[in-house]
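Q: Fold the following and give me the result.
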Amino acid sequence: MLVEGVVGGGGSSSGPVTVQAGVPGWVHPVCWYEPSLSGADMAAYLDSPRARKDAAMLDRSSLATDLPGYKDHAQDTEGRWYSPMCSSQYAPDGTDYLSLARDYFSSHPSVFVPAGQEPPAPEIDPSVLAAAAWQSVTVPPPATDHNPRLTGSGATVVGVDTWVWATTATPRTLTVTATAATTTVTLTATSTGLSLQAPDSLVSCTGFGTPWTPDATTTDCSLTFTRSSAHLGGTTPLTVSTTYQATWTTTTGRTGTLPPHTTTTTTPLTVAEAQALGTAPTP
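A: Got it, this is the predicted structure:
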């Protein structure tokens, strides 16, 4: 399997972000053709009492209907029949194995391959390739910054809206192209924003946040702490998650979806209380 174009758009800019891909050297097809009996041996079996017994056990009148041309190869001891085979152990997470196997068996009858000719080439179903590619991609955990950030400690303050935003290292959209044999899929994974969690806080976050500047007035990602982090040992754990919804397409028009993928990072954040000294005017 060849994976290309594993990039994503940065959280606070439109530039690409490099994403790691642990690419396996190959992807085993879920369904394939398995070599079976020679033409002579297959004809001998299908015309035998054993075949009639096997057909009865399967509640069928005859097994020969699966190989309508078997008598044409009854004298061939070198060529082989190839039969369809499927195994769930090769189906990646997120694929519908039963549907794949049912469709494959219905569209891939047994075939006879004369000696010296190539057997049917393996086929990789696009859904299998897309799932394998998605599993090979290592999406980086979200990287964020915040404000207020007190000089020296970097702490934020109780009772003040703390802006949180994704830095350029956090992809919003990932684009992956994967190829195996003659099958190519394009996978697109998109996130709608950050998810924040922290003790003693009120969260309002529906996007990737807005980098704070003196001129910035609003953000779609912030939280307000109701208590300092002193009682937690000095810092508050801020957990930030990003969930990606993935879809795939092929040049043949097939499309599909993949299970969502969530990345998470937790960082210690100091939350301080702002102290104010009130003085009465001198009469």
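Q: from here on, contacts and neighbour counts on C-alpha atoms
A: Will do.
Q: Let's verify residue 217: helix, strand, or coil?
A: Of the three states, residue 217 takes coil under DSSP: H, G, I helix; E, B strand; the rest coil.
Q: Same question for residue 134.
A: Strictly by three-state DSSP, residue 134 counts as helix.
Q: If you tally nearby residues, what's the number for it?
A: By the criterion of other Cα atoms under 10 Å, residue 134 has 29 neighbours.
Q: Please provide the structure for the following sequence as well, for comparison with the first:
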Amino acid sequence: MTIVLTATTAHAFGEGDTKNDTKGESDGNGSLSASTSSIRISYPSGGGGGGGGDKRGNLATIDPNWKPPACWYEPAFTPEQLEEFVDTDGGGDVGIHESWYGKRLWTDHYRDGKPADNFDLHAPTNSTAEGYEDYNLGKDGYFWRGVAPDPSDPESWDCGRIMFWVDAGDIPDDPHAPTPEMLAEYAYNEVKVPETEIELKPEAKSTVNLPTWVWLDEGTFKEVTVRAELPNTGLWAETTAKPVALHLDPGTADAETYPASGDCEINDDDSIGTPYTKGNADRTPPCGIRYLRATSGAPYRLTAGITWQISWEGTGGANGDLPDGTFETTQDMNVQEIQSINR
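A: Purely as a prediction, here's the structure:
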């Protein structure tokens, strides 16, 4: 679908003024891009930023219907900052799908009080945004803008207002205003967890009807906390991912898992399973797999995934849970018929 925005009588275009429906970048450093948020992310515990050389990746939610927020509104400029932006730049995203290039578009609405259209794709007609006098200089507050990490997401059209005024200390009365829960959901998408590198015995090659032991050393998996703060709102949230189980999928129906559910619980010392020791070949492992049929040609693809339980807390004592996440890795497993292994 192509959307063409046209000028109204209150929005006459001057020389070099353009208006479009795609994500724009402001001149220079892109200081008014609708795909860039001012939310600050930090990692209070668990090394969730992926530093220190460890291998980390993003969680995948186990709920296929859950997704992080597609769009929201947040503070962008004080009156003084907006005046400076218009005088020195004058090009950027006034809304998620509406970009203004040319100083006159900005001065008409934010300096000279002329109304402008919001861009409400899902409404029968665009609503009207009343204009402002002299950028609201002398008032205490912020001009808020819409933000969408992925402007191609159809749900990003739900935040159709152009940049609007909110008094200091207030949160706009809008279904897409930020909340602690929204920040928790945003933080969820920033959680980085260690790769699932399991220990096996035998390694990469098993034997029909004899168990393969699976374990992870203690201390490998610890809670990861991500904090999201939205400046100039007082809003924050911390999302914590707690490892609760290792799930094994042997890659074939011709196999049994230990335990039968395939879920190996995490021990009190943050280890999983029990390391294989000499003489344990015929014992049942607390965490492991027994293949019932040998591979023929292609190996089985063993999948090991850590399940992470997600909770959050935020401003004013708000708290709750989010869908569990998982991080999976796979490796080839060859299974032979000979019913013996090295002890």
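Q: Report the contact partners of residue 181 of structure 2.
A: By Cα atoms under 8 Å, 6 or more residues apart in numbering, the contact list for residue 181 of structure 2 reads 237, 312, 314, 318-320.
Q: now residue 258 of structure 1
A: With Cα under 8 Å, 6+ apart, residue 258 of structure 1 has these contacts: 94, 131, 245-248.
Q: quick one on the thing from earlier: tell me the most packed of the contacts of residue 181 of structure 2, by neighbour count.
A: Counting by other Cα under 10 Å, top hit in those: residue 237 with 28 neighbours.
Q: list the contacts for that one?
A: 180-181, 183-184, 187, 227-229, 312-315.
Q: which residue lines up with it in structure 1?
A: Aligned counterpart of residue 237 of structure 2 in structure 1: residue 185 (TM-score structural alignment).
Q: one step back: tell me the one among the contacts of residue 181 of structure 2 nearest to residue 215 of structure 2.
A: Distances from residue 215 of structure 2 to the contacts of residue 181 of structure 2, taken as Cα to Cα, are shortest for residue 312 (29.1 Å).
Q: you'd agree that closest one is up against residue 324?
A: No: with contact defined as Cα atoms under 8 Å, residue 312 of structure 2 does not reach residue 324; the gap is 12.0 Å.
Q: All the helices of the stretch 1-150 of structure 1, residue numbers only.
A: For the stretch 1-150 of structure 1, the helices defined by DSSP state H, counting those that start in this stretch occupy 39-46, 49-57, 97-107, 126-136.
Q: Return the set of buried residues in the last one.
A: Of the residues in helix 126-136 of structure 1, those buried under the neighbour-count criterion (16 or more other Cα atoms under 10 Å) are 126-135.
Q: now swap in the shortest one and tell me
A: By neighbour count on 16+ other Cα under 10 Å, the buried set for helix 39-46 of structure 1 is 39-44, 46.
Q: is it possible to export those to JSON lines including distance to residue 199 of structure 1?
A: Listed next are those as JSON lines, based on distance: Cα to Cα, whole Å:
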{"residue": "39", "distance to residue 199 of structure 1": "72"}
{"residue": "40", "distance to residue 199 of structure 1": "75"}
{"residue": "41", "distance to residue 199 of structure 1": "73"}
{"residue": "42", "distance to residue 199 of structure 1": "71"}
{"residue": "43", "distance to residue 199 of structure 1": "74"}
{"residue": "44", "distance to residue 199 of structure 1": "75"}
{"residue": "46", "distance to residue 199 of structure 1": "72"}
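Q: Structure 2: which residue goes with residue 2 of structure 1?
A: In structure 2, residue 2 of structure 1 lines up with residue 41, judged by TM-score structural alignment.
Q: For the residue of structure 1 sitting at the aligned position of residue 320 of structure 2, give me its contacts.
A: Aligned counterpart of residue 320 of structure 2 in structure 1: residue 256 (TM-score structural alignment). Contacts for residue 256 of structure 1 (Cα under 8 Å, 6+ apart) come out as 127, 247-249.
Q: Reformat the helices of the stretch 1-150 of structure 1 as a markdown table; add distance to residue 31 of structure 1.
A: Below are the helices of the stretch 1-150 of structure 1 laid out as a markdown table (distance: least, Cα to Cα, whole Å):
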| stretch | distance to residue 31 of structure 1 |
| --- | --- |
| helix 39-46 | 22 |
| helix 49-57 | 24 |
| helix 97-107 | 7 |
| helix 126-136 | 10 |
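Q: of those, which approaches residue 17 of structure 1 most closely?
A: Nearest of the helices of the stretch 1-150 of structure 1 (Cα to Cα): helix 126-136, 16.6 Å.
Q: ok, average deviation of that closest one from structure 2?
A: With mean Cα distance after the TM-score superposition for structure 1, helix 126-136 of structure 1 departs from structure 2 by a mean of 2.2 Å once superposed.
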